[in-house]
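sequence plus the predicted model coming up.
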Amino acid sequence: MTRLSRRTALKTGAAIGAASLAMPAIASEPAGKLTSFPLSQVRLKPSRFLTAQETNQRYLLSLEPDRLLHNFRAGAGLQPKGEVYGGWEKAGIAGHSLGHYLSAVSLMWAQTGQPEFKRRAAYIVEELAACQAANGDGYAGGTTVERGGKTVDGKVVYEEIRAGKIDTSGGLNAGWVPIYTYHKVLAGALDAHALCDDPKALAVAIGLADYLGRMFEALDTAQVQTVLRIEHGGIVESFAELHARTGQARWLDLARRVQHEDIVAPLAEGRDDLAGKHANTQIPKLIGEARLYETGGDARAAKAAMFFWETVVDDHSYVIGGNSEFEHFGPPRKLSTRLGQQTCECCNSYNMLKLTRHLYAWSGEARYFDLYERAHLNHILSQQDPDTGMFTYFSPLASGYARGHSTPTDSFWCCVGTGMENYSKLGDSIFWRDGDGVRVNLYYPSTLDWTEKGLKLEIDTDFPYDDQVSLTVTKARSATTVSLRIPGWCAKPSVKVNGRVRATTPKNGYVALTLRAGDEVTLTLPMSLRTEAMPDDPDLIAFLSGPLVLAADLGPAEQPWDSFDPVVIDAAGAPPLVPVAGPQRFTLAEHGRPQGLQLRPYFEQHHNRTAVYFRRLTPARWASVEPALVAEAKARADIRDRTVDIIRFGEQQPEVDHNLKASAGTQDTGNLTVRSRILNKGSIAFEMATAPGPLTLQVTYDGSARNKDFRVLVEGQEVAHETLAGERTATLNVKTYALPQALTDGRSKVTVRFEMAANQWAAVFEARLFKQAEART
């Protein structure tokens, strides 16, 4: 069994030297020389990929565009035609789902050719145009915001900003990422134009961009940069895309104007300042930089995009190809202490794969698709519940956790939106055009119909469960070069054409074949087993078979995992996995603890608790730590079972969910997670769910903070006057406060408040409300 680092596997390939470690040189021409074939020319064949696509089709058709359009019509003074959906669609971010949905149905039309999806896209475009006409200025939006204790149309935020009133202390003028949401709608209109050939969609997109552009044009440079502190999606990409489609210089000027310098400048200089930053806020900015390079030739933008990709892939990504814990980047190459229930937000991989496509188009380096394949198979394909079509938000990589999924009508998280898109374009990166030739980058059962060239290719395979891929030229007017990607993980590929063995020494990661009508190619990609260690801990390892990350099956999601994190007993070298019955099924046999662990692909374990990373121990070390691990697991299970509610500070979604209000505070980066730091007689208040019986509030503070002065109140009653007295430590300081039962009885939730004395601060990581332990006699 081979031991490889991810850096080695992705950048050099396993034993075949597929790619250079150097970043690709910036192309002399802005436009990439490689392009993926349009979705309309690619069809999926019967397989797990087609099944996933069809599951998503059913979900898309179950949604009602009029319900997604509710706020748009209401804000424009028009009568809504459907009730608003629940979840985020009832919150200030409402409207983002419509943008994603418009993109998804446009993609699905291109991918399947089913007319209903095109009809729905056209209907939404018409409705957006009606809202723009009613507003009279190009605006159409679904966001809302509170003003004077009332919920009003979010357009007020843009008008305030245009007038120079900008407040980023709690969202953007108290709005929940309004420009982010606006971008989703703009991107949806652009997709409808490109994929459905709808000229009205371009007119809608121009109207949307014009309204937002006039807001930015009314601000000076400092004001623009202040606005950009708040998550704003891929607005640079959309402005650059409009320049490409219209040729109008204004859109290129706007794309350059809304580059977020705090992020772009360090990256362009080759500096990684990502620690502590919200991950998915940043990735779309760099997609925008890539598009800006393609449309405007901005070399700095290309440098920033390439360095960001290298940095995230090499220094911030987990074995499944995803990144972030609690939605944030941490210190580079420090991942072993950042394994939790909320690793790998799915939106991040959606956007990283978009960025990967841009960079691959510039250089054609196969290593980009080593990353694409890994993240697509192990992360993107893990997102959808195959039974219901619902989507995950996070992919938990800590041992003993299971994925959670959205509901059909009461979630509408960001990852629901990107999930709808992910499963509407499963065929978009299989085949790429390379001049007059074809590159095959993913081995998914599919058909390419290159109508202009009179070429038709078919892929048949059970990859990644089988290592054999069949490619047939079913139609061709003339000989064509077809280049097959040899994955970096494959050391000994073999190729046969019409049954005859061909040379398989890859050049730049590809084997190029000259094929004619009727030729049949058999590509064999043997999948060796290997381990991959954490970059900061060589004894915390994951197992892979070919492109697949393997995970231990720890039982059904509804059954808690009460044991310790699984470990591997390794007396001499890398421990072997033993194959068992079934494709990509293995066991650790006597090498695993607990014994009898079964491993299979992570992505397919939709309803199971899993273990992805394993601590590697010698027999002697295992004997010494076993008692402590067992005791720790028991204590962890006890506090988990008694927990009623928990909030982690400094994370956008938990703070929104708990209705957190801060009079003063900043976010900062600690050694373990992102924290909220309260400053200068500041205060924060948040809501927590309760349960019958006596409860305890547990608060986790920064261990380095001592001799402070603040009050902890519940429902307005002081439960602690905290000083954090004692010696400073480099670890966390956990305090517990038993609550009077009268404060919680009869309430479904309580308001917790921290009030700081003048010129005092304290860093708070987490608050947890749990049931007090039953007395034992």
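Great, that's in hand.

going forward, measure contacts and count neighbours with C-alpha atoms only.
OK.

mind listing what Phe307 touches?
Contact analysis of Phe307 by C-alpha atoms under 8 Å, 6 or more residues apart in numbering lists 267-268, 270.

if you set the cut-off to 10 Å instead, what comes out?
Each residue near Phe307 by C-alpha atoms under 10 Å, 6 or more residues apart in numbering is listed here: 23, 266-272, 286, 313.

now the helices: where do they sit in the stretch 651-777 of the chain?
652-657, 741-744 (DSSP state H, counting those that start in this stretch).

below is an additional structure, to be compared with the one above:
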Amino acid sequence: MTPYAIPGSAIHTNNGFWGKKQHLNATVTLPAVQARFAETGRFAAWDLAWQEGQEGKPHIYWDSDVAKWIEGVAYSILHHPDPALEAFVDRLVDKLVAHQEADGYFNSYYQQVEPQRRWQERQNHELYCAGHLMEAAVAYHKATGKDKLLKALCRYADYIDRVFRVERSAAFLTPGHEEIELALVRLYEHTGEERYLTLSRYFLDTRGTQPEKQYDFTKDDASYDQSHQPVRRQREATGHAVRAMYLYAAMADVARHTEDAELLEACRRLFHNVTTRRMYVTGGIGSTRAGEAFTYDYDLLNDTAYAETCAAIGLVLFARRMSLLEPDSRYADAAERALYNGVLSGLSLSGDRFFYENPLELDPAQPRGGWRNPLFPITRRPSVFDCSCCPPNLNRLLANIGEGVYTRWGDTLYVHQYMDSDCTDPAAPLTQRTAYPYEGRVTLTYTGDVPLRLALRIPGWCRSFTLTVNGQAAAYTMERGYAVMTVAAGAVAVLDMAMPVTYVEAHPRVGEDAGRVAVTRGPLVYCLEGADNGRTLRDIRLDAAAPVTVEEHRTFGQILRIPARRRADFDGLYRPATGDFVSLTATLIPYHAFANREECEMLVWTLADNLY
């Protein structure tokens, strides 16, 4: 049975949580990234007018930044038409087409800076940039019907296929930074050209079969870019976290299209390792700045957490693809955890500032940079980075947030995510009305003409729920985390999930979190900030037995107030333990909203009394 993923273009968010995020992305974030890219020369690089000695020297990854931004525009204008942005993209497309080589090649760095070094440096992102351009081309054609960019990238893909698979004339075999593998599958799905799927599989099959050039700092440790073993034999998530997620997403794609059982089993193993051994409670992944990488099982430090925004986005992409391979709620659970926490924390509430790293603890007093200690993440979101991969990645994810909400498997419609929205795809004639993630009640109205099997995900955080259809208790069965029932035309189903505050503990081997808890409610992880709770947040003890007050908040959506205590301050450094405490009411805000006020401490994992 071939699953059908309902496209994000068919999901129309209303004025709920994600509708507001999409509107902010369309009106603030996309223009903000556009302005920063203009300032830094990323768009001008496509003029191919740079000469040695001038400012604005193109960088090896700039094309990928621009491509992701174009992809974000494509998704956004489907729901928020913007003729000016569309015209701007058209001009960029004209530049690319005008400067594309006769053989199909386009790369603004190599065509201007090192024209004689094409396909010589495996780690210089040529294939990575090409992949993102392919994704942009598919998205822009779907959004506008304009095929100029698509035709150009098909020519480029044909050229890459000839160089790497047919002639094997490049100086390396596989991409140093994976991405083109999943992009080729998207190009195949859109055009029907089998050659692109074949090339994607070729890159996967070839990876890890023989030594290839690595960065000097890795000292030839090929696990950094997941080329230490053939992909079907890999069991643990290793190396650069973004590279890993893009690779695993492509593996899932190819496994689905080719019915490759061995590749599917590898995807299952890797997903399990990521989500049960190497993922933060926020859905962040990649715990170390050294190589922006995974380390080892249960190594999840908080104040030096790297947890790159792009890595969390990559986890969402991987999880969505796993949901297309088999209906299991674990995949949508992981996507949800990342989306509401470790992804959104990468964007300011104002929509124009960004975090590359997303730590779970901040102390502004910690020295940063220089010789002191370069490991602690920054405490404030800047408007742009030198390596600005995350901002346009947020653009495209938010603009296409509806992707991954529904999957149709034969006569069964799976509801993976909950958001206030209307679906216009005839395969999923459904509306959702909900205040999720702040409330657990979701009203789903089926507007189809014939009976339908409806499978509603019961999130992993949910311990109690009721389900009714047309006001009567529904008859359903639980299948791999989904409540499955048959509904008639015009049915109104109400899923009401209890959403209490939960104190979450980490596995005993996560030593960093021993004796501490994370506070969650529904899909949201909460944190303490010094702006509300003063300094020395690590000393606050929440009273887990006390009632929690859930308050609506204009800025943060909802906040929690929990009775707590902390030790009284004293002179000196040490003293005999006295049990001298000061009472307070602790305020917790959603983790994704931290660092939007004054610079201050932040803490996710906190002490708690009366837990058991």
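Sure thing, it's come through. Not measured: the values here are computed from a predicted model.

could I get the TM-score for this pair?
The TM-score (TM-score structural alignment, normalised by the length of the second structure) is 0.79; 542 aligned residues with a C-alpha RMSD of 3.4 Å.

buried only: go through the contacts of Phe307 of the first structure for me.
The neighbour count (16 or more other C-alpha atoms under 10 Å) marks 266-268, 272, 286, 313 as buried among the contacts of Phe307 of the first structure.

quick one: Ser345 of the second structure is in a helix?
Yes - secondary structure of Ser345 of the second structure (DSSP: H, G, I helix; E, B strand; the rest coil): part of a helix.

from Gly419 of the first structure, how far off is whatever residue of the first structure lines up with it?
Matched by TM-score structural alignment, Ser345 of the second structure corresponds to Ser382 in the first structure. From Ser382 of the first structure across to Gly419 of the first structure, the span is 11 Å (C-alpha to C-alpha, to the nearest Å).

those two: which is more packed in?
Neighbour count, other C-alpha atoms under 10 Å: between Ser382 of the first structure and Gly419, Gly419 has more, with 27 against 23.

just tell me what Ala140 of the first structure corresponds to in the second structure.
Ala140 of the first structure maps onto Phe106 in the second structure, by TM-score structural alignment.

wait, that match sits on Gln100?
Yes - Phe106 of the second structure is within contact range of Gln100, at 5.0 Å (criterion: C-alpha atoms under 10 Å).

need the overlap of contacts for these two.
With contacts defined as C-alpha under 10 Å, 6+ apart, the residues adjacent to both Phe106 of the second structure and Gln100 are 152-153, 156.

so between Phe106 and Gln100 of the second structure, which is more surrounded?
In this view Phe106 of the second structure and Gln100 are compared by other C-alpha under 10 Å, and Phe106 has more residues nearby, 23 against 19.

hmm, who's touching whichever helix in the first structure runs longest?
Taking DSSP state H as the criterion, the first structure has its longest helix at helix 619-642. Residues from elsewhere that reach helix 619-642 of the first structure (C-alpha under 10 Å, 6+ apart): 560-565, 567-571, 591, 593, 616-617, 695-696, 768-773.

for Val473 of the first structure, see how far away Asp467 of the first structure is.
Asp467 of the first structure sits 20 Å away from Val473 of the first structure, going by C-alpha to C-alpha.

repeat that for Glu632 of the first structure.
As defined by C-alpha to C-alpha, Glu632 of the first structure lies at a distance of 59 Å from Val473 of the first structure.

again with Leu267 of the first structure
From Leu267 of the first structure across to Val473 of the first structure, the span is 44 Å (C-alpha to C-alpha).

returning to that earlier point: what about Glu632 and Val473 of the first structure, which has more around it?
Val473 (21 against 14).

just give the closest residue to Gly545 of the first structure, not the sequence neighbours.
I think there's a mix-up here, since residue 545 of the first structure is Ser and not Gly. Leu529 (4.6 Å; C-alpha to C-alpha, 6 or more residues apart in numbering).

what residues are up against that neighbour?
Leu529 of the first structure makes contacts with 1-3, 489, 543-548, 550, 576-577, as judged by C-alpha under 10 Å, 6+ apart.

before we move on, what about Leu315 of the second structure?
Leu315 of the second structure neighbours (C-alpha under 10 Å, 6+ apart): 241-242, 244-246, 248-249, 271, 274-275, 279, 283-285, 309, 321, 331, 334-335, 337-339, 343.

alignment lookup: it to the first structure.
Aligning on TM-score structural alignment places Leu315 of the second structure opposite Met352 in the first structure.

quick one: that match is in a helix?
Yes - counting by three-state DSSP, Met352 of the first structure is part of a helix.

quick check: closest non-adjacent residue to the aligned residue in the first structure for Asp303 of the second structure.
In the first structure, Asp303 of the second structure lines up with Gly340, judged by TM-score structural alignment. Of all residues beyond its chain neighbours, the one nearest Gly340 of the first structure is Ala398 (4.6 Å), with distances taken as C-alpha to C-alpha, 6+ apart.

near the one you found, how many other residues are there?
For Ala398 of the first structure, the neighbour count with other C-alpha under 10 Å is 20.

Phe581 of the second structure too?
Residues contacting Phe581 of the second structure under the criterion other C-alpha under 10 Å number 14.

same thing with Val580 of the first structure?
Using other C-alpha under 10 Å, Val580 of the first structure has 12 other residues around it.

ok, now Glu39 of the second structure?
Neighbourhood size, Glu39 of the second structure [other C-alpha under 10 Å]: 12.

how about it, secondary structure?
Under three-state DSSP, the three-state class of Glu39 of the second structure is helix.

likewise for Leu542 of the second structure?
Per three-state DSSP, Leu542 of the second structure ends up strand.

including distance to Gly99 of the first structure and secondary structure, could the contacts of Phe307 of the first structure go into CSV?
Formatted as CSV, the contacts of Phe307 of the first structure follow (distance: C-alpha to C-alpha, whole Å; DSSP: H, G, I helix; E, B strand; the rest coil):
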residue, distance to Gly99 of the first structure, secondary structure
Met23, 34, coil
Pro266, 31, helix
Leu267, 29, helix
Ala268, 30, helix
Glu269, 34, coil
Gly270, 34, coil
Arg271, 33, coil
Asp272, 32, coil
Leu286, 20, helix
Val313, 28, helix
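
nearest to Asp197 of the first structure among those residues?
Taking C-alpha to C-alpha as the measure, Leu286 is the one of the contacts of Phe307 of the first structure closest to Asp197 of the first structure, at 27.1 Å.

corresponding residue for the closest one in the second structure?
Mapped onto the second structure by TM-score structural alignment, Leu286 of the first structure lines up with Tyr248.
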